[in-house]
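**Student:** one predicted model, sequence on top.
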Amino acid sequence: MTAVEWTVQAGPVLLDVRLLPWFLVRAPGHPIELVDALSSARLLDMADELIVMERALNTHEREFLDEHWPALRRVAKSDPERAPAPFRELLRAYRRIESGDPLDDRANRALTAAGVTRWAEEWNLLLGRRDTARTKAAQELAAASSDAYRQVARAFDEPSLRHAVFLSNPGFYRNALASGPLTDRLGNGAGPPRAARRRLATAHRYLRRFTTRCETVAFSGPTLFGRFSPDQAEPLHVGRPGPPRVSVEASVWAVDLLERHLTSITPLAGRRAWRDPTFRRLPGKDILERTVDGRRLKVPADLLQLWEGADGRPLGEIARDAGIGEEALLDALRRLSRLLTVSGHRSAATELHALDALAAADRPDGPATALRSVRNVYAAEPWPARADRHTAAEEVIAGLGERPDLEGRHYADREVFHEDWSSPYSERVTIGGPALDGLRRALDAVLPMTYLAALLAREDAREVVRYALRGEGAPLARLAAAALEPQWPRVERMRAALAGLVRDGHAAGGVAALTSQDVADAVADLWELVPEADRADPCLPSPDLMAVGEDLATATWVLAELHDDCSSVFGGLERTVHSRPDLLWREFEDAVRDLVPAETMATIVSRRRSAHVTPELPGASIELSGLSARPRAETVPIGEVTVPPDATTAIVRGAPRRLYPGDLSSPLHRALALPALTPLTVEIGAHTPRITIDGVVVQRARWRVRHPGTPAAEAVERWAAMHRLRVEHGLPRRVFVRHPAEPKPLYIDFADPLGVDDLARMREGELVITEMLPGPEELWWRVDGRAQCAELRLGCLISARTKGPHDDSRA
C-alpha cells in the first residue's frame, strides 16, 4: 500500500503523516439541481423588501411611542383642560397604533389636534405599503409553493430517487410512490390537495437529504473508491464507467431473528455456548464475580467447569469435558442461565456476510436459506423490479413470527436488508499531484491543532478515570458501567485560546483568517499540560474534506468532519463492493502493524447496531457485548481486563495494552486509547464567523438561534417569521439546521418556500445553524455534467516523535 508521506510540526512534536492511497468519494448520488430548482429568487427578494418595510414601520411606531406619546399622555392626564384632545380619544389612537391598525378619521382628528399630523399621515402610508407588499408576497408565495410542489413531484419521476426512497423507507415508497407518479396527485387547483401536500412535504425532505447530505451510513448514494496518483499531472481523472457491484446483507434485527430460529431447531447438545464476558473466576476459588458491580456467586465445581469450557464449542462437547451427562445438562443450563449465552448460531459483531453463514447452518428449506435465495435474486434484479423481491423478504421474516418492535432501533437498521452498491466510476477515479498539494496543505492546517486537542482530551479523560479509581485498580467492565461525568478543563482552555484569536480582531468580512503560526503561538503553553512521555503517540484519523471550486488544483478545502478511526474505510461495509476487498483490508492491517505493535493494542468488541462496522484491528479483542471474529486465543472477556490506578492502559492477561479509538467518546475509552482526533468546535457567542487556518476552512460559520415555535396559521406569516429570523441574525441563503427534535441536520434554502415552511413548523428550541459550504455553484464532482455535493473521506496513519535540534518540520 504505497502512501503519500510527509512531516508536519505540532508544537514540540513532529507528525509523520501517511496518507493512504485509497479514499472514498462520498456523494449522495443525485444532482444538486433537483433541489435548487425549488427556489424562487423573486420570493427571496420580496421577503427582503417586506422586512425593510416592516422595519421602517416599527421605527415609525417607536418614534410615536417613545417621543410623542409620553408627553401627550402626561399633559392629557395632568391637565385635561389644556390637553389638545380628550385623553380617551388619544388612548384610542394609541391602541390602534400599538396593534398595528391604520388610523381612521376619528384617530386622525385626535392626533391632528395633538400636533402630530405628519406622523399620522406617514403611519398610514407606511402601513399601506407594508400591507400591499404582504399581499403581493402572499400571492407570490402561493404560486412559488405550488410550483415547488410540482418540481418535487417531477423530481421523483427519476428512478434513482425512487430507489433512494425505497432504501430509506419502503413503507413510504409503497404508500406514496409505488402506485404511480406523484405528479398524478397534484390536482387541478392552485395547489395540491391536503393529503397530497403531506406526502409531497415528506418527499421534499427526502429530496433535500438525498441531494445535499453525505450520510455516514448511507441510505442511498453509491460507494466510490478512488486512488491518489502523485505523478499524475491532472488534478482529477475520471475513467470510463464500468458495471456496478451490489452488496445486500440482512439487517442486524433480521440476523437476530434468524439466530433465534436456528437455536430453536438445533438439538441441545449441538447448540454452542459462550461465557458471559462480564464474569470472571476468582483465583483459586469456586466463585464467579460479576465485574460490573462486584456481585459474587458460589458455583459447584462441575458447573464451574462447564462455564469455563463455554468458549463457543457445542454444548455436548463442553458437557462431556465437565463430566455432565445429557440428562443433567438441561438442569445445569437452567442454573447457569444468567452466566451463559447459548445459541444455535451466533454471528460475530464484525461479520460482513452474516446471512450466508446463517443459511449454511440452516435446513435446506429453512428461513435463512429462503432469505438468502430472495437476497440473491433481489441483488441481481435491476431497479425497480427488485422492489417486489423486498416483499418476498418481508414474508420470509413474517413466517418467523411477529416482526419485532423496531422503535428505538438505529435509524439505519429498520428494514430487512442493508443495500450498498458501487458507483460505475468506483476505482476509476484518481487524484493527481496538483490536487494532492492542496490536500497536504489542508491536513497541515488541521492535524497539528486537532492532535494537541486529542492529547488534552485524553489527559482530561484520564483525570476523570483516576478520580473514580481513587488510587486502586478496577475491572474495566465496572468502569464501563459507571457514570463517569465528562470533564474537559484542558480542552476548554484550548477552545478559549482559539476563541480569543477569533474574537480579537482576526475576523474580517465574516471570516476569521488565522495562520498556523497564530494557532501555534496561542496554544504553545498548553503542551505543558501533557506529560512529555505522552506527547508522541500514533493515531489513525479519517478526515472528511470538501472542496470549494470546480478545479481541485485551486479549490479551497473545507474540513467537513474528522473521525478518530479510519479503519471503516478499508474494512467496513463499503469494502464489500471493492474489486479486491480482502487485499484492501489486508494491506491496511499490515500498515497498522507497522504503525503500532499489535501486542500493545486491543479492540473493544460491542454488539453491532446497524450497517456500520468498526473492524477489529491487530491486537487482542476484548469482548464486551459482541462476539469477536478472531480465534478464541486472540480474544479476552472484558471481565478479565483491569485498569491500573494511573488510568493509561488496560491490563490484558498481565500486560498493558491501549485501545484503538473506534469513534467512541466516553472518558474511559478516551483515557485508554490512542489519541482520538476529532473536530474542536470554537464558539464566541450567538454567531461565530467562518474560521480558516492558512486558507483552509476548519469550521464553517455557525449561529445559535432560538426558534420561536407556535407557527402561525397563515402560510405567509410563517414564511415572514422565518425570514425575519434570517435577516435578524444575518443568516446566508443556504444553511443546515440542527433542531433538538431532529436526528439529522436539515438543509434549508431560504428561497425554497417549502423548506422555509418546514422550518417554521418546528417546535420551540435552540437551532444550531451552519452555512452551506461549498454552495451549489462551487461543486467539483460533476457526473454526466450534473453537479453533486461530494466529500473525500481519507485514511491517515500518523506516527509522532519529539522534535530534535536538526529536524525539519516538512519532508
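**Tutor:** On my side now, so go ahead. On a predicted model such as this, the values are computed, not experimentally measured, just so you know. Residues are numbered from 1 along each chain as shown.
**Student:** please make it C-alpha for all contacts and neighbour counts, starting now.
**Tutor:** OK.
**Student:** can you say which helix or strand has residue 209 in it?
**Tutor:** helix 194-212 (DSSP states H and E).
**Student:** could you check the angle helix 194-212 makes with the longest helix belonging to the chain?
**Tutor:** The helix that spans the most residues within the chain, counting by DSSP state H, is helix 117-155. Inter-element angle recorded for helix 117-155 and helix 194-212: 80 degrees (by axes from the mean of the first three to the mean of the last three C-alpha atoms, to 10 degrees).
**Student:** chain center to helix 117-155: distance?
**Tutor:** Centre-to-centre, helix 117-155 and its host chain are 38 Å apart (C-alpha atoms, centre = their mean, to the nearest Å).
**Student:** which residues are in contact with the helix or strand that that helix is followed by?
**Tutor:** For helix 117-155, the following helix or strand on the C-terminal side (DSSP H and E) is helix 159-168. Residues outside helix 159-168 that contact it (C-alpha atoms under 8 Å, 6 or more residues apart in numbering): 30, 155-156, 172-173, 177, 206-207, 210, 219-221, 383-384, 387, 419.
**Student:** buried ones among those residues?
**Tutor:** 30, 155-156, 173, 177, 206-207, 210, 219-221, 387, 419 (16 or more other C-alpha atoms under 10 Å).
**Student:** second one coming, line it up with the first:
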Amino acid sequence: MIEHDWTLLPTVVVRSAGFPWELVLSLAYPRAAETAATVVRLERQALDLLADAPAHGATSDDARRAGSPTGSAGSGRLSRGLRSRLRDLRPLPAGAPGPDDWLVAWNKATGLLEEARLTLTGLAAGDAALVRAAVSGVVTDERFLDALVCSAPGLYRELRRGAKGGRTRRELAGHLQELSAKCGTSGCFGPINYATIEPGRASGYTWEGHRACPRRVAFPAARVGEALQQRILADSGLVARLVPRRKTWAGDVLDGAAFVAWCDGDRTLAEIAAESGTGLERASAALAVAVRRGLLTHDLCPPATIPDTLGWLLERLTAAGVPMTRPGPGSPGREGRKPPSLSCECGFPHGSDGHSARRGPHTDVPPQGRRALAGRPPTDADLPLGRRVGEIAELLGQYPTASPDVKLAVQRRIEALAGGGRRDDRVIVHEAAAGTLRVTAGEGLAADLERRVPRVLDLLAGEAELTRVRTNRLLAARLGAGTFELSEALRATGDLEVQHDDRLAARIAAIVRDAPAGATVLNLAGLLDEPAAPAAPVLCTADVMVAAPSLEAYEPGRTPLVLGDLHDGVLLTPWALQFHEESAACLAERDTEIRRALSGFTALNVIARRTNGLPPLELPGPVLELGGVAADPMRRRIGLDELYVHSDGRRAVLHAKGMDEPLMFHNGEHDTALHTALALPRLRRIRLGDLPRVPRLTWDNVVISRRRWRVGRTSFDALGQAAGDRELLVAMARLRETHDLPPTFFAASPRERRPIYVDTRSPALIEGLGRLAGTADRLTVTEVLPGPEDCWLREKEQRFPAELRCVYLRPARSVRHDPRPSHRHRPAAAPAGPAAPQRRRDGAVARLGGSGEGPDDSIGRPGGSRPAGGEWFGPEPPGLRVTAQPREQSVSEGRAHPYPWPGEGG
C-alpha cells in the first residue's frame, strides 16, 4: 500500500435529517404488505403447478396458454368456466379433469391464495385508516407545516384548502421522505451541526434534540438579489455614485470597448460620464447593458460567495445615506426578530398581497430600467430602493419565527417587492438553522476516517488522474500544436466528451461477474492493483455515514463506514460555518491546508453566478469572475480573455497573460471535457456500467458502493396500471420477487436530480416510484444503508439519519513532503529574490487578507517547488489512443461549458 498523505480537516459539518425516520415509516401498510407478499408467493406456487401439470391427450390452445392440466376425456377442450378459474388461479370444482394428486395440490394452493386475497383486502383498509390518522397528525404539526411552506409553498396552500386527491397524497409522501430519510442542511428542517476529529478522545455526541434550534436566519433567493440589482441601475439617484469595474473580460470587447475602457474601479459613473463627455444618461444605459452582459460590476453588487448578500447591500446603502425602513431602537436583530404588533406579522393586513392600490409609473425611472418594473403594481413600483431593501430585510428578520400562514404572506410580499411576479412553485426565501448537535469523532472512528477512508480515495484519485490525463490529451489532439485563447479553445472543443478511464471499473466489474451467485458483499481489499499517485493535487469532500446503533459501539475495522456523495470541491465554506463558534479560525486553517496541498501549483477559482440558496466556492488562488463577484477585494482577478491554452498536440496547459506559472482550474462539478482536462483531478464515483446487479462493495469496513440493481422501465408498468392500494402492494411484491429487491431502497433516475426513498409497504411511495420510472429507460435502485436500525443519532425512541461531511486534501506526488531536498521540483529558470516581484501585474496583485500564512495566491512562488507544465502529467496510460483530430477554429457553435463567449452575460 502506498503512503497515505491525505489531510483530513479536523472540523466536520454534520448533516442530518430534521425529522425522524418514524415520520416516513408512518406511511407504511405493514400488515397488508406482508399479506401481499404471501399472495405473490402463493401465486408463484400455483403458477409452478400449472407449469408442471401432466398432459393427457390433446388440449386446446387456450388450455395450453392457461397452463391447464388437460381437457375432458375425448373433448380436447376445457370449459370456459374451468379456463377462467385456471387463469385467475382459483380452486377447481369436484370432478374437474386431471390427476387427483395434482388437483389436491392445486386446490390447496389456490384455496390459500383466495383466503390471502380476502385477508389482504381487509388489512389494506385497516392499515389505510391508520396511515390517514398518522398523516392527519403530521399535517397539523406546526413544525412540519413550517418546513413545508419553506420548501413547497404550493403544496402547503393546497393542504390549507383541504386538498385530498391522489396527487396531493403522492406529493405529500414525497416531501415526507425528503424530510426524514435524507440528510440536508437547507431550511429549519435540516439544521447545521458540527463535529471535530479528536483521535485522543472517546467518540460521542451531545444534543438537545431535533426541535432545539437556537438560531435561524432567512435569506432571499438569488432572483431577489438580481431584481434589486436591476433597480439599482434604474435609480437615478444611486447610479451616478456607482463605481464600476471590469469583470470576466479584462481587455476590449465588441460593442462596449469605449465605455468599458473607462471603468477602472476608482471613478464613479458621474466622473466617467463627465470625463468621457457621454453624459450621465448614456453612461447609465451603457453600464446597465455592460452589467447585463457580464462585462462590468460595481461597488453595490454583493459578492456571490458570501452567505448574506442582502445584509451586505443593506449595510452599504445605509453607509451611503440612502433612506430606508429601519427597525426602531431596541428591536431585535436580523435573527429571529419578534414581529411588530400588526394585523399580520408580515406588516400588512390578512389577505392583502400589496396589489390593491394602483398609481402611474415612476417618472424618474430611465427607459433602460423599465423592464425591471414591468408588470408590477404601481404601489410597489413607486417604492424607493432603500425602502424596498429595508422592508425585505425587515420581513426576513421576522420570517424564521413567523407562523406558516404568515410565512406564505411574507413570501408573496417579498416577491412583490422584488418585482419578479408570483411563482408559487419556486422558493423565494431560504433558511439556515443552527442545531445543537456536537459530535466528537474519536479513537477508532477517527483512526478509520484518517487511515481507512483514504485508501478508497487513493483508488478514486488514481482513476480521476487518468481521466484528467486522457481528456487533456484528447483536448490537445483536437487543438493541435499552438497557442489558443481560451474562447478559441472553447469553440473548437465544445463537442468533446470526458474520456473516463474505466480500467478500475472494468476490473471491479470482472470481480463482480466472477463472484459466487447470490453474493451480497464483496471485499475488494487485496484484489485491485496499486493506484498511481496523482501528479496534481486533489481536493475533495466525502459524505461518510456510520452504520452503528451508537458511536460508542463503533469498532475500528469492523463497523461499516458508508461513503455517500463525493464532491470535487472543499465544502467547508463560510455558509457551512456560519453558526460555528470559531468560524474564522476554521476558515483560516482550511485555507492554510489548501495552500499546503496546492504547493507548487496555482489553482484558479471560477466564481459563477449564484443560482440557488447556496453561494459558490471561493478558495485560495486567483479568481475568474463568471457571473459572480469574489468576496476578497484584494484577490487577483484574471479576465477570461487573459487565459490561453498552450498545446503541443499531446498535452494542453492553461496559462494567463502576465503570469509565468501555468494554471489549473479549481473544481466546481463542471462536467465538461475542457474543464476536466485543465482542472485539478475530479473524484467521481466508480462507473459500474449496466451490470444488472452489483453486491455491496467494500474495502474492509469502508463501503465504497451500496448494493445496486438496474431495473428497466417496463418492470414498473404494473405500478402505473394498479387500481387502489391493494393492487399497488401486490404489484410491488411481484416486482420485489422478480428482481430480489429489499423492502426499502432508494431509486434514482438520470433525469432527476435526487433519488427518492421507497418503502415497498407504502402505496403512496410506490406511486411515486411508478411516476419516477416513467422518466427514464432504467432506474438505479440502491439499498438503504444505514437503515433506521443502524442510525446512531437518536432521541428517545426516534432515529435520525446523519452523515459527516469530511474534507480531504492531498498534494501532488511530485511535491510530497519529504525530509530530503529534491531539486527536480524546481524550475530551472525560476527567478528569486528581488527579481520575483517583476512577475506581478501592476496594480492587480495583493496577498489574501487574513492569516498571512502560505504563499501568495496572486503570483508564482519564487524558488518554490513548482513543476513545469509537463510534470503535471504522469506516464502515458497504456493503450491510450487519441482519436480526436485538429479542427478548424470555426467549429462547434453549440457549447457545453460554463464559460460565455465574448460579450455574453457572465
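**Tutor:** Cool, the structure landed. Computed from a prediction, not measured in an experiment: that's the story for all the values here.
**Student:** TM between them?
**Tutor:** In this superposition the chains share a TM-score of 0.81, using TM-score structural alignment, normalised by the length of structure 1; 729 aligned residues with a C-alpha RMSD of 3.7 Å.
**Student:** now do the helix holding residue 209 of structure 1: which elements does it pack against?
**Tutor:** helix 33-36, helix 117-155, helix 159-168, strand 746-749 (3 or more C-alpha pairs under 8 Å, 6 or more residues apart in numbering; DSSP states H and E).
**Student:** 7 Å instead, please
**Tutor:** Contacts defined by 3 or more C-alpha pairs under 7 Å, 6 or more residues apart in numbering; DSSP states H and E place helix 194-212 of structure 1 against helix 33-36.
**Student:** before we move on, the earlier item: residue 280 of structure 1: which of the buried ones among the contacts of helix 159-168 of structure 1 is nearest?
**Tutor:** residue 419 (39.7 Å; C-alpha to C-alpha).
**Student:** tell me the counterpart of that closest one in structure 2.
**Tutor:** Alignment note (TM-score structural alignment): residue 419 of structure 1 maps to residue 431 of structure 2.
**Student:** before we move on, what about residue 702 of structure 1?
**Tutor:** That one, residue 702 of structure 1, aligns with residue 708 by TM-score structural alignment.
**Student:** wait, that match sits on residue 694?
**Tutor:** Yes: counting by C-alpha atoms under 7 Å, residue 708 of structure 2 sits close enough to residue 694 to count as a contact (5.1 Å).
**Student:** ok, which stretches of the stretch 251-400 of structure 2 are strands?
**Tutor:** 296-298 (DSSP state E, counting those that start in this stretch).
**Student:** residues in contact with residue 521 of structure 2?
**Tutor:** By C-alpha atoms under 7 Å, 6 or more residues apart in numbering, the contact set of residue 521 of structure 2 is 695, 696, 697.
**Student:** how about residue 12 of structure 2?
**Tutor:** By C-alpha under 7 Å, 6+ apart, the neighbours of residue 12 of structure 2 are 194, 195, 196, 804, 805, 806.
**Student:** ok, back up a step: the longest helix of structure 1 vs structure 2, mean deviation?
**Tutor:** Compared with structure 2 after fitting, helix 117-155 of structure 1 deviates on average by 2.7 Å (mean C-alpha distance after the TM-score superposition for structure 1).
**Student:** quick one: that helix to helix 159-168, angle?
**Tutor:** Using the same axes, to 10 degrees: helix 117-155 of structure 1 against helix 159-168 is 90 degrees.
**Student:** which strands and helices sit next to helix 117-155 of structure 1?
**Tutor:** Helix 117-155 of structure 1 packs on helix 41-63, helix 105-113, helix 753-760, going by 3+ C-alpha pairs under 7 Å, 6+ apart.
**Student:** closest to residue 128 of structure 1 out of those?
**Tutor:** helix 41-63 (10.0 Å).
**Student:** list the contacts for the match of residue 702 of structure 1?
**Tutor:** So residue 708 of structure 2 contacts 693, 694, 695, 780, 781, 782, 783 (C-alpha under 7 Å, 6+ apart).
**Student:** hmm, back to that, state the pair within the buried ones among the contacts of helix 159-168 of structure 1 that is farthest apart.
**Tutor:** 155 and 419 (22.4 Å).
**Student:** secondary structure element holding the closest residue to the match of residue 702 of structure 1 other than its chain neighbours?
**Tutor:** Distance criterion C-alpha to C-alpha, 6 or more residues apart in numbering; nearest residue to residue 708 of structure 2, sequence neighbours excluded, is residue 782 at 4.5 Å. According to DSSP H and E, residue 782 of structure 2 maps onto strand 778-783.
**Student:** report the mean distance between that strand and its aligned residues in structure 1.
**Tutor:** Relative to structure 1, strand 778-783 of structure 2 is 1.0 Å off (mean C-alpha distance after the TM-score superposition for structure 1).
**Student:** output the residue interval of structure 1 matched by that strand.
**Tutor:** Under TM-score structural alignment, strand 778-783 of structure 2 corresponds to residues 766-771 of structure 1.
**Student:** now do the buried residues in the matching stretch.
**Tutor:** 767, 768, 769, 770, 771.
**Student:** could you measure from the third one over to residue 658 of structure 1?
**Tutor:** Distance, residue 769 of structure 1 to residue 658 of structure 1, using C-alpha to C-alpha, to the nearest Å: 37 Å.
**Student:** kind regards, and thank you for your time.
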